[in-house]
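> got a predicted model here, sequence first, then my questions.
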Amino acid sequence: MPKISIRGHEMPESPIRKLAPLAAAAKKRGTKVYHLNIGQPDLPTPQEGLNALKNIDRTILEYSPSQGYLSYREKLVGYYKKFNINVSADDIIITAGGSEAVLFSFLACLNPGDEIIVPEPAYANYMAFAISAGAKIRTIATTIEEGFSLPKVEKFEELINERTRAIMICNPNNPTGYLYTRREMNQIRDLVKKYDLYLFSDEVYREYIYTGSPYISACHLEGIEENVVLIDSVSKRYSECGIRIGALITKNAEVRAAVMKFCQARLSPPLIGQLVAEASLDAPEEYHRDVYDEYVERRKCLVDGLNRIPGVYSPIPMGAFYTVAKLPVDDAEKFCRWCLESFEYEGATVMMAPAAGFYTTPGAGINQVRIAYVLKKDDLEKALIVLRKALEAYPGHIMED
């Protein structure tokens, strides 16, 4: 029997989804599962987007242009301008979700063997897309004790060598909720400029910043305009994960030309998704304000609740809708599996993402989980009770000194 590829062997399982069969089995047994593992918002999609979906009057669902519809890209120009991101429609390429934008960025900009520096913990799929492109992720450690702030420039420079081609950030960050400061963004800018690197910046959570601190986009950094590739998506902004619409934005014409070859090879981004996403840009400010206010309340509910559980620690996330929490357990993945396979409290259990899957350093994050506060407050409060009871009952619970 033929063997599968080395790439197939190296491709990591998703820490967000790999326990899904255990959750399905728990539900089959009649157990309610509180899904804290995945960034799937339960808030409604804008009515403008839903109306566009319901009122499609086309007689043919045709291919769209490989770079996406011009009308949508032109409308996005106005959206980005609200954040002081000044781009043209030609700078924007529509992709099948932010995931395809990351993959095409890697494929267009990196050669096999090239290295990307990524602060860890990091969104797990970056590793998968790097493997797909034949590139290598080199991580620079951040710690929960320091709130996941960036280390000093010297730590970055220790990793830079002749194979280093790019730095990748997620701001606000998934999985930690950390928001990079102006000083940190300037630090990254200086490194990119000094070593002539690409800066891939995943900024899909820009709407969700809770500290009053300014949102510093990679597109705001002066002097590296040609080095920046911005990654975006409507999935979280409008609760439209399933329409698979993202964007790759860069002022670098050579990068865009290379990306377009991959876009042409996959033909076109989703037609119906673009229609919904374009209409959703007309959502009123009230929609965004209500969603934002809801996440503010959920964040407080979750983080306060976590830190009241003995032995649990969560820093206060400054953006997005995730936190990484440290648990008093021997192994967070074993604990997450045990919760789904062997535990329930009043007919319910919790599903979380083991944080080790967001690190590449062996042993890092072993007692941490990523939790998404995408459930309504009532469900979060119930999930916190279940989590507390699970920790009390778990055989691998580590007692505090």
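The structure has been received and is ready for your questions. Numbering: from 1, shown residues only.

> drop to CA atoms for contacts and neighbour counts, all remaining ones
Noted.

> the stretch 151-300 of the chain: strands as residue ranges?
Counting by DSSP state E, counting those that start in this stretch, the segments of the stretch 151-300 of the chain that form strands are 164-170, 198-202, 228-233, 246-249.

> and the angle from the first one to strand 228-233?
If you take axes from the mean of the first three to the mean of the last three CA atoms, to 10 degrees, strand 164-170 sits at 40 degrees to strand 228-233.

> quick one, strand 164-170 and strand 198-202 angle?
Here the directions of strand 164-170 and strand 198-202 differ by 20 degrees (the same axes, to 10 degrees).

> check the offset of strand 164-170 from the chain's centre.
15 Å (CA atoms, centre = their mean, to the nearest Å).

> in addition, the following structure is provided for comparison:
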Amino acid sequence: MPSISKKGNNMPESPIRKLVPYSEKAHALGKTVYHLNIGQPDIKSPEIAMDAVKIHSLDVLAYSRSEGSHDYRVKIAEYYKGFGATQIEAEDIIVTTGGSEALLFAFGSIMDVDDEIIIPEPFYANYNGFSVASGVNIVPVISKIENNFALPPIEEFEKLISPKTKAILICNPGNPTGYLYSKEEIQKLAEIVKKHDLFLIADEVYREFIYDGKKFHSILQEKGIEQHAIVIDSVSKRYSMCGARIGYLVSKNKEVIKTALKYAQARLSPPTFAQIASEAALQTPAYYFEEVIKEYSHRRNLLIEELRKIEGIKIGVPNGAFYCIVELPIKNAEEFAKWLLSDFDVDGETVMLAPAAGFYSSPNEGLNQVRIAYVLNEESLIKSVNILKEALKVYKD
């Protein structure tokens, strides 16, 4: 019998999606499942984006350019200039099939097999998959829930740098923690990558989702690291358009863009209709985001307030994105999450959580933690936390 590749066997399952069969079985039994496991916003996509697809003049649904529509990239560059990234031009941007493809292009363009990339953990779970697919080794910098996942001193990164280190990757604000990097932290990271001649990759897809009056600082605003900086971006969460699968890779480094374009050519082009919708979305009025941020801020505050009523848990309070990590008074969050779906309900209702161990690369980290996405409405969030509270009263490891 033909064998599967070692790389294929080593590819990790998504901690966000691996419990789907349990959820489907719960649905089949007639249970209501509140999905706290995945960052699929329930906010409506901007009407201007949806209308652009409904009302189009295309006679042929043709390929676009491999790097994406020129007009669209010009408008993306204007978007970046709007928050201070004044040096970005259309030729510095490659439109990708989601932020995921942008990450794969970045990994493939700057790293060889067995090279190393330093990433603060917990981190977006698919970074593990991208590293396996690229043959790259993750070197983690561990942050702890006890201090709200604040980074250890930036200088700790330097201790991990080896001859194989090619890049530092951050998610800002963070998935799964909601951690927001300060301007000072970004500046320290900038100094490190300049000093050691590394790339600094910033996954900034949650840029708009910042709370408590705090300010976001992009690596594209940092002077002097233009040749080191690579930004990963996406329309998925910004415009509640996850199904569009449109992202960007952005860099002033011409060799990075030239190399990433080879990968883009190999997959031909990003989807045409999705680019039409995403280009129109750039005209979304400011009040849309004001309302969205107000709503997510309310949901975050409500979630934290309700969770704090549960005895024995720890909460990482997020300053951005729409996730938080919660440490539960149990031994194994994955087994607990399965049990919630297969063996527990409150009046026919239960919840689906994302076990947090999959957001670490270090073994035995996050085993009793879960990630909660607060993308549900107020009533559903309150019900979900109550179900969690009742479940913890009766669950036995």
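On my side now, so go ahead. From a predicted model like this one, the values you see are computed outputs, not experimental measurements.

> point out the other helices and strands that the top helix by length along structure 2 packs with.
Longest helix in structure 2, counting residues (DSSP state H): helix 286-307. Other elements packing on helix 286-307 of structure 2 under the criterion 3 or more CA pairs under 8 Å, 6 or more residues apart in numbering; DSSP states H and E are helix 378-394.

> thinking again about what came up before, the longest helix of structure 2 vs structure 1, mean deviation?
By mean CA distance after the TM-score superposition for structure 1, the fitted helix 286-307 of structure 2 averages 0.8 Å away from its aligned residues in structure 1.

> tell me which other helices or strands the helix or strand following that helix touches.
Heading C-terminal from helix 286-307 of structure 2, the first helix or strand you meet, by DSSP states H and E, is strand 314-315. Here strand 314-315 of structure 2 touches strand 323-327, going by 3+ CA pairs under 8 Å, 6+ apart.

> which strands and helices lie in contact with the strand it packs on?
strand 314-315, strand 369-373.

> tell me the contacts of the most centrally placed residue in structure 1?
Geometric centre of structure 1, nearest residue: Asn174, 4.4 Å, by CA atoms, centre = their mean. With contacts defined as CA atoms under 8 Å, 6 or more residues apart in numbering, the neighbours of Asn174 of structure 1 are Ala122, Tyr123, Ala320, Tyr322.

> between the residues you listed, which is closest to Val276 of structure 1?
Nearest to Val276 of structure 1, judged by CA to CA, of the contacts of Asn174 of structure 1 is Ala320 at 22.7 Å.

> distance-wise, check the closest one relative to Tyr215 of structure 1.
12 Å (CA to CA, to the nearest Å).

> so which of the helices and strands packed on strand 323-327 of structure 2 is the most surrounded?
Of all these, strand 369-373 has the most neighbours on average by mean count of other CA atoms under 10 Å, namely a mean of 26.

> just tell me what Met11 of structure 1 corresponds to in structure 2.
For Met11 of structure 1, the aligned residue in structure 2 is Met11 (criterion: TM-score structural alignment).

> ditto for Leu275 of structure 1
Leu275 of structure 1 maps onto Ile276 in structure 2 when the alignment is built from TM-score structural alignment.

> can you count the residues close to that match?
When neighbours are defined as other CA atoms under 10 Å, Ile276 of structure 2 has 19 of them.

> my guess is it contacts Val53. True?
Yes: taking contacts as CA atoms under 8 Å, Ile276 of structure 2 lies within contact range of Val53: 6.6 Å.

> ok so, going back, so Ala320 and Tyr215 of structure 1 - more neighbours on which side?
For Ala320 of structure 1 versus Tyr215, the count of surrounding residues by other CA under 10 Å is larger for Ala320: 29 against 21.

> that one against Ile209, yeah?
Yes: using CA under 8 Å, Ala320 of structure 1 is in contact with Ile209, at 6.7 Å.
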